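Peer 1: I need the structure of the sequence given here:
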Amino acid sequence: MVDVIETDIAVIGAGQAGLSAGYHLHRAGLQVEEDFVMLDRSPAPGGAWQFRWPSLTLSTVNRVHDLPGMEFVDTLTGEAPESVVAAEAVPRYYRAYEAKFDLRVRRPVTVNVVCDREPRFRIEAGETVLSARGLINATGTWEKPFIPHYRGAELFAGRQLHTKDYRTADEFAGERVIVVGGGISAVQLLDEISQVTSTTWVTRREPEFREANFGPDAGRAAVAMVEDRVRRGLPPGSVVSVTGLLLTDRLKAARDRGALNRLPMFSQITSNGVRWEDGTSVNADVILWATGFRSALDHLAPLRLRGPGGGIVMDGRLATRVAANPRVHLLGYGPSASTIGANRAGRAAVTELLDTLNSN
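Peer 2: Below is the predicted model of the structure:
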C-alpha cells in the first residue's frame, strides 16, 4: 500500500522557475518537506541545462539570470567566464543554490498524473504520492520537443533529429544537413554545422536580424505579446518575431560563408531529401528539426486546463495563475518562460497561491 504524503503545496520541477518558487515559499515562512514538497524528474540539479549540447557556452546562451538571493557565478571558478560550458556551470550554480537555501528536492521523481480531488490534489509519481492543497507546476518544455508533420516524413532514408538530440557538429561531417527553424537555437546549430559540412537552412518565415541587443522596450513588447496570448487562452507564441535574431560576429561569419541563405518551407519530404511545391528539391542525409518545444503538461491532463484551441486561460499579476483553477500556477508557461521571467513569476505565484489557500 502506497503512503500518501500530505503537504500544503507541491512544486513540480526544479529548474529556474521551480527553484525561484521554492525560495519564495521559504521566505514566506514555509518549511520544505513539511509545508511544501519539491519534485524533479532529473537525476541531478540543473534542470534542462544539464542536457544541453557541450558547445553551448555562457557566451552563446541568451543570458542566465540570477536566482533570487544568490548571484550567478560559476561555483568552480568564482566567476562567469563566457567560455564556460553552460551544461556544467548552470547545474553547479543550481546545486549550490539548493544547498544554500536548504531546498531538499526529491529526485529523480517523474510525476505521472495529477488529479483534482477538491479541496486537494493527488499527485502520483511512482512510489511517491502527494496530497496537496495547491500546485506550482514548473516542468518547462525540454521533455516536449516539437517536430511538425510533413508529408513523406516516414519515407526519408536518412536521419531525423531534434535540437534536444544535438551534441556536436562533428558527427555530421561529410553529410548534407537541412536545418529547419528560425529561432536562436536554429541559427546557433546552423553556424556550427556549416563549418564542417554543407547545410541548407529552411524556415517558415523570413528571419529578421538586428545588429544590436534589443533594449528594454523590445523586451517588454515581447513579454507583453506572449502574456496577451495566454490571458486570452491562446497557446504561447514565439518571441523571436518581436525581438528578431541578434547578428553576432559568429553569425556574420556564417552569413559570409553563405550559411544564412534561407529557403522557404518545403512542402514534402522524400526518401532522399525534401521538395517544394514548384518541384525544386534538395538532397539530404540529415534533417535537423530546430523547431522548438511545447509545454510539458501531459501529467496535468486530468485537470482539463486546456481550451478547444490547446491553450490555457491564465490570469493573475504575471499570468501564472490558471483562471479556471486558482489553486494551480504554471511557471515557465507563457511570459514566465525566460530565466528572468521565471524569477519574477516565482514570487508572484507564491504570493497569489498563498492568498488563495489562506482564504479557503
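Peer 1: When you work out contacts or count neighbours from here on, use the C-alpha atoms and nothing else.
Peer 2: OK.
Peer 1: quick one: residue 178 and residue 208, what's the gap?
Peer 2: Residue 178 sits 20 Å away from residue 208, going by Cα to Cα, to the nearest Å.
Peer 1: the more surrounded of the two?
Peer 2: residue 178 (24 against 14; other Cα atoms under 10 Å).
Peer 1: Outside of the strand or helix carrying that one itself, list whatever touches it.
Peer 2: For residue 178, the element it lies in under DSSP states H and E is strand 177-180. Contacting residues not belonging to strand 177-180 are listed as 186, 190, 197-203, 284-291 [Cα atoms under 8 Å, 6 or more residues apart in numbering].
Peer 1: What is the burial count for the residue lying closest to residue 110 once chain neighbours are set aside?
Peer 2: Of all residues not flanking residue 110 in the chain, residue 41 sits nearest, at 4.6 Å (Cα to Cα, 6 or more residues apart in numbering). Residues contacting residue 41 under the criterion other Cα under 10 Å number 19.
Peer 1: Give me the residue at the spatial middle of this structure.
Peer 2: Ranked by distance to the mean C-alpha position of the chain (Cα atoms, centre = their mean), the top residue is residue 141 at 4.0 Å.
Peer 1: next up, for comparison:
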Amino acid sequence: MTRRTDVVVIGGGQSGLAAGYHLRRLGIEHVILDAQATPGGAWQHTWDSLRLFSPAAYASLPGRLMPVQAGEVYPDAAHVVAYLADYEKRYELPIQHGVWVESVRRDGPFLRVETDSGSWRARAVVSATGTWTRPFIPAVAGRRAYEGRQLHTVQYGRPEEFAGRQVIVVGGGNSGAQIAADLAGTAELTWVTRRPPRYLADDIDGRALFDHATARRRALDEGRTDTGGVASLGDIVAVPPVRAARDAGLLHTKPMFTRLTPTGVEWADGTRAEADAVIWCTGFRPALAHFAALRLRGARGHIATEGTRALDEPRLHLLGYGDWTGPASATLIGVGRPARDCAREIASLLS
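Peer 2: So this is what the prediction gives:
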C-alpha cells in the first residue's frame, strides 16, 4: 500500500521531533517514521551513568523547556527519554514507531519512501536518523586475531560487568573520557588516545559550547575569520564524574597502540598489555544508507548541503547530523534553529 503526505520525516529522536514541531506550527501535513518501538530515540540505548553536558533549561527542544531532574544539575539519559516521550505526546506529533525505512527513491514530482510496512509518496523528505546506529571502529592490525571482548560505545552499559577485568578504552573524546571515568576504580583501566587529552575549562558546559558553535557559523556566513568553534576549546567536557576521576589521579592515558595481539595490544616500541576487553569510543558515521538510490553521497559519506537542504535534491533535507547540517544540530538545544529553517524552506517549496 502506498500512502501520500506532504512531508515524511525519517527518525523520531530529538531532531525528528524538532522538525515535526515546526512543520506542525506551519500547518504542513507530515508523518514521522521511527524505527524505535518506543519514544526516546538513541537516548534509550546509552550507558547507565551518562549525563547531559548542560542543565535541563539549556537542553530543551523548541517550545518546551526540559523540566529539572530532582537532585541533578545535569540530567541523565532516562530523564531525557521521559522528556522526549512527553514532547511527542504534548504536541500530538504524527509519529509511527517501529517502522524501518529501507530506501528513498525519486518518483516523478515525489520522493517515494519505502518501509518495511509499505511506502509513502511525499513532496519533501527530512532525514533525521542521526549516527548512533553507525558506530565506527578504525582498521587496526590484529583486530580479527584478538580473542578478548570488543565492543563499541553503543554496547557499553555499566562498570560492574568489567569489575576486576583488564580493560582498554580507546578514544580521546567525551565518550572515551566518560567511560574511562566510569570504569576507573572498578576495572584495571588503560585509556588510549591518539593525543594527550584536551579538557575544556571546568566551567564550560553545553551552554558555552552552543554559543561557540553559533558564533563560528555566524563568522563563516559573514566571511569573517574562522573562530575555530568548539574544537578550539578542547575535546572533553569536564562533566562532574570526569572531573572527579581526573582530579583523583585515576585518568592517565597512553598513546595509541599499533596492533592487537590475541590477548591484548602492542605499542610501536614492543611494549605489550594484556586485555580482557577493548572498548572502542571512536565515534560514528551518519546513518544515510536509505539514500543509496539517490546517489548523493560524496566525500566522507556526507551529502552536500546548503543549510539542511541537499544541493543535488532540493526536496530532501538532512537534520541533526552535526555542524554540516546546522551549528550544534546534533544537540538537543542546537537542533531547534536548523529545524525551524528546514520547515520554512519546505513551506516555500510546497507553495
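Peer 1: circling back to that earlier point, the residue nearest to residue 110 of the first structure maps to what in the second structure?
Peer 2: Alignment note: residue 41 of the first structure maps to residue 35 in the second structure; criterion TM-score structural alignment.
Peer 1: who touches that match in this structure?
Peer 2: Contacts for residue 35 of the second structure (Cα under 8 Å, 6+ apart) come out as 11-12, 97-101.
Peer 1: Now do the helices in the first structure.
Peer 2: Secondary structure of the first structure, counting by DSSP state H: helices at 16-27, 86-100, 184-194, 216-231, 240-243, 249-257, 339-359.
Peer 1: quick one: buried residues of stretch 7-17 of the second structure?
Peer 2: By 16 or more other Cα atoms under 10 Å, the buried positions in stretch 7-17 of the second structure come out as 7-17.
Peer 1: Would you format these as a markdown table with distance to residue 150 of the second structure included?
Peer 2: Shown next, in a markdown table, are these (distance: Cα to Cα, whole Å):
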| residue | distance to residue 150 of the second structure |
| --- | --- |
| 7 | 40 |
| 8 | 37 |
| 9 | 34 |
| 10 | 31 |
| 11 | 28 |
| 12 | 29 |
| 13 | 27 |
| 14 | 29 |
| 15 | 30 |
| 16 | 31 |
| 17 | 33 |
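Peer 1: Number of residues surrounding the aligned partner of residue 343 of the first structure in the second structure?
Peer 2: Under the alignment (TM-score structural alignment), residue 343 of the first structure pairs with residue 336 in the second structure. Neighbour count for residue 336 of the second structure, taken as other Cα under 10 Å: 27.
Peer 1: separation between residue 336 of the second structure and residue 218 of the second structure?
Peer 2: Distance of residue 336 of the second structure to residue 218 of the second structure, given as Cα to Cα: 16 Å.
Peer 1: before we move on, what about residue 276 of the second structure?
Peer 2: Per Cα to Cα, residue 276 of the second structure is found 47 Å from residue 218 of the second structure.
Peer 1: can you check residue 71 of the second structure too?
Peer 2: Residue 71 of the second structure is 36 Å from residue 218 of the second structure, by Cα to Cα.
Peer 1: before we move on, what about residue 33 of the second structure?
Peer 2: Taking Cα to Cα, one finds residue 33 of the second structure at 32 Å from residue 218 of the second structure.
Peer 1: Neighbour count: those two, which is higher?
Peer 2: Neighbour count, other Cα under 10 Å: between residue 33 of the second structure and residue 218, residue 33 has more, with 24 against 15.
Peer 1: Am I right that the more buried one is in contact with residue 7?
Peer 2: No - using Cα atoms under 8 Å, residue 33 of the second structure is not in contact with residue 7; the gap is 10.8 Å.
Peer 1: about what we covered before: how about the helices of the first structure in a markdown table, adding distance to residue 166 of the first structure?
Peer 2: Listed next are these as a markdown table, based on distance: least, Cα to Cα, whole Å:
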| stretch | distance to residue 166 of the first structure |
| --- | --- |
| helix 16-27 | 22 |
| helix 86-100 | 13 |
| helix 184-194 | 9 |
| helix 216-231 | 27 |
| helix 240-243 | 21 |
| helix 249-257 | 19 |
| helix 339-359 | 22 |
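Peer 1: Of all those, which one is nearest residue 274 of the first structure?
Peer 2: Among those, the nearest to residue 274 of the first structure by Cα to Cα is helix 184-194 (17.5 Å).
Peer 1: what stretch of the second structure lies opposite the closest one in the alignment?
Peer 2: Matched against the second structure by TM-score structural alignment, helix 184-194 of the first structure falls on residues 174-184.
Peer 1: now the matching stretch, how far from the chain's geometric center?
Peer 2: Chain-centre distance of stretch 174-184 of the second structure: 17 Å, with Cα atoms, centre = their mean, to the nearest Å.
Peer 1: for stretch 114-126 of the first structure, same thing?
Peer 2: 24 Å.
Peer 1: And stretch 107-126 of the second structure, by the same measure?
Peer 2: On the basis of Cα atoms, centre = their mean, stretch 107-126 of the second structure sits 25 Å off its chain's mean C-alpha point.
Peer 1: can you check stretch 173-181 of the first structure too?
Peer 2: That offset, for stretch 173-181 of the first structure, works out to 24 Å (Cα atoms, centre = their mean).
Peer 1: corresponding residue for residue 300 of the first structure in the second structure?
Peer 2: When the second structure is aligned by TM-score structural alignment, residue 300 of the first structure is paired with residue 291.
Peer 1: I figured its match was touching residue 104, is that so?
Peer 2: Yes - judged on Cα under 8 Å, residue 291 of the second structure makes contact with residue 104 at a distance of 5.6 Å.
Peer 1: These two: who's more crowded?
Peer 2: Remark: of residue 291 of the second structure and residue 104, residue 104 carries more neighbours, 22 against 17, as counted by other Cα under 10 Å.
Peer 1: Kindly state which residue of the first structure is aligned to that one.
Peer 2: With the correspondence set by TM-score structural alignment, residue 104 of the second structure lines up against residue 114 in the first structure.
Peer 1: for its match, what are its contacts?
Peer 2: Taking Cα under 8 Å, 6+ apart as the test, what residue 114 of the first structure contacts is 121-124, 299-303.
Peer 1: Would you check how far apart the closest residue in space to it that isn't next to it in sequence and residue 10 of the first structure are?
Peer 2: Once flanking residues are discounted, residue 114 of the first structure sits nearest to residue 123: 4.6 Å by Cα to Cα, 6+ apart. According to Cα to Cα, residue 123 of the first structure and residue 10 of the first structure sit 8 Å apart.
Peer 1: Pull up the overlap in contacts between those two.
Peer 2: Common contacts of residue 123 of the first structure and residue 10 (Cα under 8 Å, 6+ apart): 130, 132.
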